[in-house]
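**Student:** need a structure here:
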Amino acid sequence: MLNKSYPYYLANQAVFANKNLPISDKYTGEIVTHVAMADKTTIDAAINAAVKSQKALQAMAPYERQDILLYCVKRFEERFEELAMALCIEAGKPIKDARGEVQRLIETFKVAAEEAVRINGEMINLEITPRAKGYTAITKRIPIGPCSFISPFNFPLNLAAHKIAPALAVGCPFILKPASRTPIGALLIGEILAETNLPKGAFSILPCSRDGADLFTTDDRLKLLSFTGSPDVGWQLKAKAGKKPVVLELGGNAACIVDHDTDDIDDAIERIIFGAFYQSGQSCIGVQRLLVHSDIYDSFKHKLISKVSKLKMGDPKNEETFIGPMIAESEASRLKTWIDEAIQKGAKLLIGGKKDGAFLEATVLENVADTALINIEEAFGPVVTLSPFNDFDTALEQVNKSKFGLQAGIFTKDIYKIQKAWDVLEVGGVVIGDVPSFRVDNMPYGGVKDSGIGREGIRSAIEDMTELRLLVIRDKSKGL
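**Tutor:** Now for the predicted structure:
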């Protein structure tokens, strides 16, 4: 169970300043705890502390930063079930999915620990012209400085970890704003970080209002902004960020193609059901648009609907639950409106479509109009659209017919089609033999178009959080 209240963390210290942010059990709707909220004065103090800590944090040897990351891994493992139950309560995430996220938290910190001791530069041969004879160049990576992070509600632990862990690996102090609906996971990470010997000011974790968080974006003392969340908010923040680099991990309406040569339809359906309805579809790489070759379409459709009909919806604390509540009833209502609009425009409801409070049934729609919101926007809920195709190239064009471009999934055995998909799909990643929802925490992850800029994944984040510094050495004895 959750504690009665939680502090924020200012310059490594727990501060029980107030209890202004109520947190609900997303299944029952009951307020189960309260969280301290930071104001602008507190955020300013956190930034100032981060600036002061930079030299001490940067001076730590790589193995020392690695030791801190590995200590966190040990503590996450010791508190595994506590972390999972916190996710289950504050996010409404089915307990099996919650445990999966805790495991990914652990893996993310492990990868960061490995990378902390191999942040290397390179030797560059400058003798490419007579005038450079005797010159050598070397690069190294320098921490960019204090960073600001804003994390979303759907993966409160692991998407915070994808910002925190690489910052610790390279030696960047940070301030983090967790999502107001699900701040507990990040605060539990802060509780464990507070047990370490990080220099004072190395981290602050500050739940706060959107207005109060303006300094996260605009303050010039912060040298990088990393935001994961909705496209509308992300692009607004980038416009306000000034000169600092910005990394945006935003939304998507990911597509999955199932070609006629797919040799295991049952496996494809199992993976698609996972990708579309895992944690009630609240994933930016959830399967939203499903294109199936006409040769196998009818058989595929019937098997898919049969499997979806067996999904258990209910209390996320129940081990058998697959579909839990959405993050809020307002989100379920929004998506129900989109389903109804699609039906009004000619779509056929194959299964689901009913709402009960914050619950929305796993829903499959067929022949959805191109103009329907469920095709154009990010659903971020348990809804998938189903369409047939005859020509693979046409299916690829349909995937690209989106303002988003995060990841795409392809089920085919044809190496030429795989190469073509990799060449032409306007996405950050193409996943073969699986759904676009697949992610491992060391891979470069991110999108194009309205899905964002930059990449996460520990090594990619490390590159964003460091700057290359060049050293040029002249050996006069070798020169002309």
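**Student:** Could you use CA atoms for every contact and neighbour count after this?
**Tutor:** Fine.
**Student:** need the contact list for Thr136.
**Tutor:** Met123, Ile124, Asn125, Leu126, Glu127, Val472, Ile473, Arg474 (C-alpha atoms under 8 Å, 6 or more residues apart in numbering).
**Student:** and the strand or helix carrying it, which residues are buried?
**Tutor:** Here Thr136 sits within strand 135-143, counting by DSSP states H and E. For strand 135-143, the neighbour count (16 or more other C-alpha atoms under 10 Å) marks Tyr135, Thr136, Ile138, Thr139, Arg141, Ile142, Pro143 as buried.
**Student:** Following up with a second sequence; could you model it the same way so I can compare the two?
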Amino acid sequence: MQQQYDLWIGGQWQQASQYETLYNPYNGEALTRIGQGSPTDAERAIEAAHSAFASYSLMSAFQRSEILYRVAEIFGRRREELAAVIALEAAKPLKAARAEIVRTIETYRFAAEAAKSVTGEQIAMDAAEGGQGRIGFTVRLPLGVVTAITPFNFPFNLVAHKVGPALAAGNTIVLKPAEQTPISSLLLADIFTEAGLPPGVLNIVTGKGAELGEVLTSHPLVKKVSFTGSHAVGEIILRRAGLRRTTLELGSNAALIVDKGTDVDAIIDRCVSGAFGYNGQVCISLQRILVHQSLYSRFVERFAAAAFKLVIGSPLEENTDITSLISDKAAERIALWVEEAVTAGASVVTGGQLSRDKEKGNNIYTPTVLTDVPHSAKVWTEEVFGPVAVIQSFGDLPEAIREVNASRYGLMAGVYTPDINSAFMAARQLEAGGVVINDIPTFRVDHMPYGGAKDSGKGTEGVSYAIQEMTQLKLISFNLS
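**Tutor:** I've put the predicted structure just below:
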């Protein structure tokens, strides 16, 4: 790993005015020094992207596709090295980091395929009175400069979900990665250069969101903003962005309904992986579990026992399931929320302990299962973004649906049921961007549409759907009479 990383602007490494040391969240070791971009640096990156757009937007779909295929190929060759980077800077368990690299490769391949399918359609102009003698059709054109602001939890794959579609559509991009996970994004500079991407098409500015955010979201040359992060920051971005295009993937509070007749033993391992994978630091991590009263006791017992057996350790160890949370702040918030729930009457079935190694600087929160949680508690109403699952019972399916829908969030929901009518009822009535039948809400493949309802955001990701959000539909009409 390099001793220092600069900013990537206009196809060149450019020094920042200041640098900060990046530390490993698990052992506190210094990893490298990261350039801290200024608003002026962000403006220069946007201008570089704007200059590159004139020629890149005219590049053939075949050429754009080939570049993205080569990116996927390079990721495949370097997969072990890149997985280790995730484990070091994000403290993601190595087996989860490897899975992320596999998904990242697939995402860039989907983008390469989609680059060849950015098409419009013919319009039957003569279907309207007065439309005779006319031919009409639509085309999709790139917007221009896209800015992407990404979170720490999937530092390669969530970046790919913004960079891949933007480049496939013919846009140029300025990427601002999360402050804790900049290395994975900065490595893209060499990867895309090796793949043949022209200078200035991809620009990477690292630093603090509070300092860079306004320029990245309100600069007049920016045509589209794509953000994944908290609801509070998303609201700020929306106000700054004004009428320009925005995609905002915000908070979640993913729920699962386990209906009567479900085979509890068959789903426990899957549910535990959904709740505690990467310490629950996943946008659609399984947080609320509503279990039919006939299955409730058995489910709680089996779920808690499986959670207790998860392996806690270093992210670089092959069998680790649970490791350090991303920051002191995150650990303190999670511990406070659990304590609040317990004070209000909740029961801790397992977990509920924060282990802090001051020498290493890590924060490990044991996998936690709560029952009897008041619905006023934050662990029920807000996004925990940590290894905490809340379980409650319900009497009938309409009751469970009402409980799930009472949340202000609605990104993904899951339902286990052996009854087809119940499945369709839940699919229709659950207020979420996606409903997964007979699986957990944490399920995602990278070409499916992915976006939230209510306070979970606006716009849709999933490669081909993101391309639609990153292009302008234009009508062309010929008068032949």
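**Student:** thinking again about what came up before, want to throw the buried residues of strand 135-143 of the first structure into JSON lines with distance to Val102 of the first structure?
**Tutor:** Listed next are the buried residues of strand 135-143 of the first structure as JSON lines, based on distance: C-alpha to C-alpha, whole Å:
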{"residue": "Tyr135", "distance to Val102 of the first structure": "50"}
{"residue": "Thr136", "distance to Val102 of the first structure": "46"}
{"residue": "Ile138", "distance to Val102 of the first structure": "39"}
{"residue": "Thr139", "distance to Val102 of the first structure": "36"}
{"residue": "Arg141", "distance to Val102 of the first structure": "30"}
{"residue": "Ile142", "distance to Val102 of the first structure": "30"}
{"residue": "Pro143", "distance to Val102 of the first structure": "28"}
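**Student:** returning to that earlier point: how far apart are the helix or strand just after the strand holding Thr136 of the first structure and its match in the second structure?
**Tutor:** Using DSSP H and E, the helix or strand that follows strand 135-143 of the first structure in sequence is strand 147-150. With mean C-alpha distance after the TM-score superposition for the first structure, strand 147-150 of the first structure departs from the second structure by a mean of 0.6 Å once superposed.
**Student:** Which positions in the first structure sit opposite stretch 464-474 of the second structure in the alignment?
**Tutor:** The aligned range for stretch 464-474 of the second structure in the first structure is 459-469, by TM-score structural alignment.
**Student:** sorry, back to before: give me the buried subset of the contacts of Thr136 of the first structure.
**Tutor:** Leu126.
**Student:** ends of stretch 225-244 of the second structure, how far apart?
**Tutor:** 8 Å (C-alpha to C-alpha, to the nearest Å).
**Student:** re the thing from before, mean deviation (superposed) between the strand holding Thr136 of the first structure and the second structure, please.
**Tutor:** With mean C-alpha distance after the TM-score superposition for the first structure, strand 135-143 of the first structure averages 0.7 Å from its match.
**Student:** Can you give the distance of that strand from its chain's centre?
**Tutor:** Distance, stretch centre to chain centre, for strand 135-143 of the first structure: 31 Å (C-alpha atoms, centre = their mean, to the nearest Å).
**Student:** sorry, back to before: among the contacts of Thr136 of the first structure, which two are most distant?
**Tutor:** Spatially, the most separated pair among those is Met123 and Arg474, at 13.8 Å (C-alpha to C-alpha).
**Student:** What's Cys208 of the first structure aligned with over in the second structure?
**Tutor:** Cys208 of the first structure maps onto Gly207 in the second structure, by TM-score structural alignment.
**Student:** On the three-state scheme, its match is what?
**Tutor:** Assigned with DSSP: H, G, I helix; E, B strand; the rest coil, Gly207 of the second structure falls in the coil class.
**Student:** tell me the contacts of it?
**Tutor:** Ile34, Gly35, Gln36, Gly37, Ser38, Lys176, Glu179.
**Student:** where exactly do the strands run in the stretch 201-350 of the first structure?
**Tutor:** In the stretch 201-350 of the first structure, the strands defined using DSSP state E, counting those that start in this stretch lie at 203-205, 224-228, 246-249, 255-258, 289-293, 348-351.
**Student:** which of the ones you listed is buried the deepest?
**Tutor:** Stretch with highest mean neighbour count among the strands of the stretch 201-350 of the first structure: strand 203-205 (a mean of 31; mean count of other C-alpha atoms under 10 Å).
**Student:** Please enumerate residues in contact with that one?
**Tutor:** Against strand 203-205 of the first structure from outside (C-alpha under 8 Å, 6+ apart): 8-12, 46, 50, 173-178, 186-187, 190.
**Student:** what's the average distance of it to the second structure?
**Tutor:** Looks like 0.8 Å for strand 203-205 of the first structure (mean C-alpha distance after the TM-score superposition for the first structure).
**Student:** returning to what we had before: I'd like the strands of the stretch 201-350 of the first structure laid out as JSON lines, including distance to Val435 of the first structure.
**Tutor:** Output for the strands of the stretch 201-350 of the first structure, formatted as JSON lines (distance: least, C-alpha to C-alpha, whole Å):
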{"stretch": "strand 203-205", "distance to Val435 of the first structure": "34"}
{"stretch": "strand 224-228", "distance to Val435 of the first structure": "21"}
{"stretch": "strand 246-249", "distance to Val435 of the first structure": "19"}
{"stretch": "strand 255-258", "distance to Val435 of the first structure": "6"}
{"stretch": "strand 289-293", "distance to Val435 of the first structure": "10"}
{"stretch": "strand 348-351", "distance to Val435 of the first structure": "21"}
